[in-house]
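Novice: Got a predicted model here, sequence first, then my questions.
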Amino acid sequence: MPDDETPKQRLERIKLIERLILIPLLLLAVGGFFTFGRAIVVGQSMLPTLKPGQRLTILKAWKLFSPLKAGDIVVVGVKAGQKNRDEEIVKRVIFIQNDAGTRPWPEIVKTPTGTYPTAALFSRERFSGNARSGIYILGDNINNSTDSRDFGAVFESEIIGKVWR
């Protein structure tokens, strides 16, 4: 601080320093609010990876920062059957089909509970090149999971966020 600084100049300098510190902090806080979210695991479909009641931090702005790939764990918003209410489910991405539906399926699907032939998990029309475009999801505990085997692919717009570890 210069000795010849007037009180008014000192006040202006302090205001500038506050703005340089507080505005970026405020932007980070607001950005974090819209970028991150929380979810809770319900059910046993993701055992042993995720346990029921486990709290998750999700990256809601995943399109900007981290494109989806097979193996990612996502939170998906889906209509819960005839109850006509929204539910969120946590599942693992196993395959992303292109818009034409022509991307070849992997021959096997690896999960923490084992390796499975794709043909044993999905009906023949789903993996023979006639699959609708979209993202196919599967629970890690495949014997106790409602997933793409039941309702098909989900759309990118249905994905609420990627689980962030």
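Specialist: Structure's in. What do you need? Just so it is clear, the structure is predicted and the values come from calculations on it, not from any experiment.
Novice: use CA for all of it now, contacts and neighbours both
Specialist: Noted.
Novice: Go ahead and confirm K51 touches V41.
Specialist: Yes. Using C-alpha atoms under 8 Å, K51 makes contact with V41 at a distance of 6.7 Å.
Novice: neighbour count winner among these two?
Specialist: Neighbours were counted for K51 and for V41 using other C-alpha atoms under 10 Å; V41 has more, 19 against 15.
Novice: Tell me which other helices or strands the lengthiest strand in the chain touches.
Specialist: Secondary structure of the chain per DSSP state E: the longest strand is strand 86-97. On a contact count with 3 or more C-alpha pairs under 8 Å, 6 or more residues apart in numbering; DSSP states H and E, strand 86-97 meets strand 73-79, strand 134-138.
Novice: ok, structure two:
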Amino acid sequence: MTKKKNQWIEWLKAILIAFGLVFFIRMFLFSPIVVDGPSMLPTLHDRDQMIVNKFIYKIKEPERFDIVVFHAPNQKDFIKRVIGLPGEHVKVKDEVLYINGKPVEEPFLEDLKRAKKEYQSITNDFTLEELPGGYEEIPEDHILVLGDNRGNSTDSRMIGVIPLDEVVGKASVIYWPPERMQIVRE
């Protein structure tokens, strides 16, 4: 009887350790997210399942064109692309992104640009000053984010710049569905 009881205790310990590890990894290191909606098309599709790296921004700052998950004001988490960094001025004019007055290529929009019709625009013109907050430059510890599908995205144009402490992490791996499994690059 004692031997059987010891086996149960050993199994219980192993299960508790496994649950503890899963909890730790999910809380502090990696977490799954499901893309909800078309705002990141064509890069991410509705219902894509991704892994969010939650610790990367503890050791470095977000970079331009990273795909990030963040807590949106009074809503669920959003997934968007970093466009502007602290201290920068952002504007879009005639489908061209300008950072501090210099044009910046957005290679992830090339498929959309090829597919659009002559009368369609990918990104309506805007300047940072016209966005909520009316900033002349992105404040320290904030980023400006946009969806890749600019015509159908709730992003910094509506909700303003995002505080870095609201960023959950970087999403760069699609693991489901299997035919879309990939590391997402700019």
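Specialist: Arrived safely. Small disclaimer: the values here were computed from a predicted structure and weren't measured.
Novice: Please, where are all the strands along structure 1?
Specialist: Using DSSP E, strands in structure 1 cover 36-40, 55-59, 73-79, 86-97, 108-111, 114-117, 134-138, 159-164.
Novice: and those strands as TSV, adding mean neighbour count and distance to L22 of structure 1?
Specialist: Shown next, in TSV, are the strands of structure 1 (neighbours: other C-alpha atoms under 10 Å; distance: least, C-alpha to C-alpha, whole Å):
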stretch	mean neighbour count	distance to L22 of structure 1
strand 36-40	17	21
strand 55-59	18	24
strand 73-79	20	33
strand 86-97	21	35
strand 108-111	16	45
strand 114-117	12	50
strand 134-138	23	41
strand 159-164	22	27
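Novice: Between those, which one is closest to M46 of structure 1.
Specialist: strand 86-97 (6.8 Å; C-alpha to C-alpha).
Novice: between the closest one and strand 55-59, how many degrees?
Specialist: Relative orientation of strand 86-97 of structure 1 versus strand 55-59 (axes from the mean of the first three to the mean of the last three C-alpha atoms, to 10 degrees): 60 degrees.
Novice: Which residues does strand 86-97 of structure 1 contact?
Specialist: Outside strand 86-97 of structure 1, the residues within contact range by C-alpha atoms under 8 Å, 6 or more residues apart in numbering are 41-42, 45-46, 68-80, 103, 105-106, 109, 131-140, 147.
Novice: Show me the helices in structure 2, by range?
Specialist: 2-24, 56-59, 110-115, 156-159 (DSSP state H).
Novice: Around L16 of structure 1, count how many other residues there are.
Specialist: Neighbours around L16 of structure 1, by other C-alpha under 10 Å: 12.
Novice: quick revisit: of the helices and strands packed on strand 86-97 of structure 1, give the one that comes closest to W164 of structure 1.
Specialist: Of all those, it is strand 73-79 that lies closest to W164 of structure 1, at 8.5 Å by C-alpha to C-alpha.
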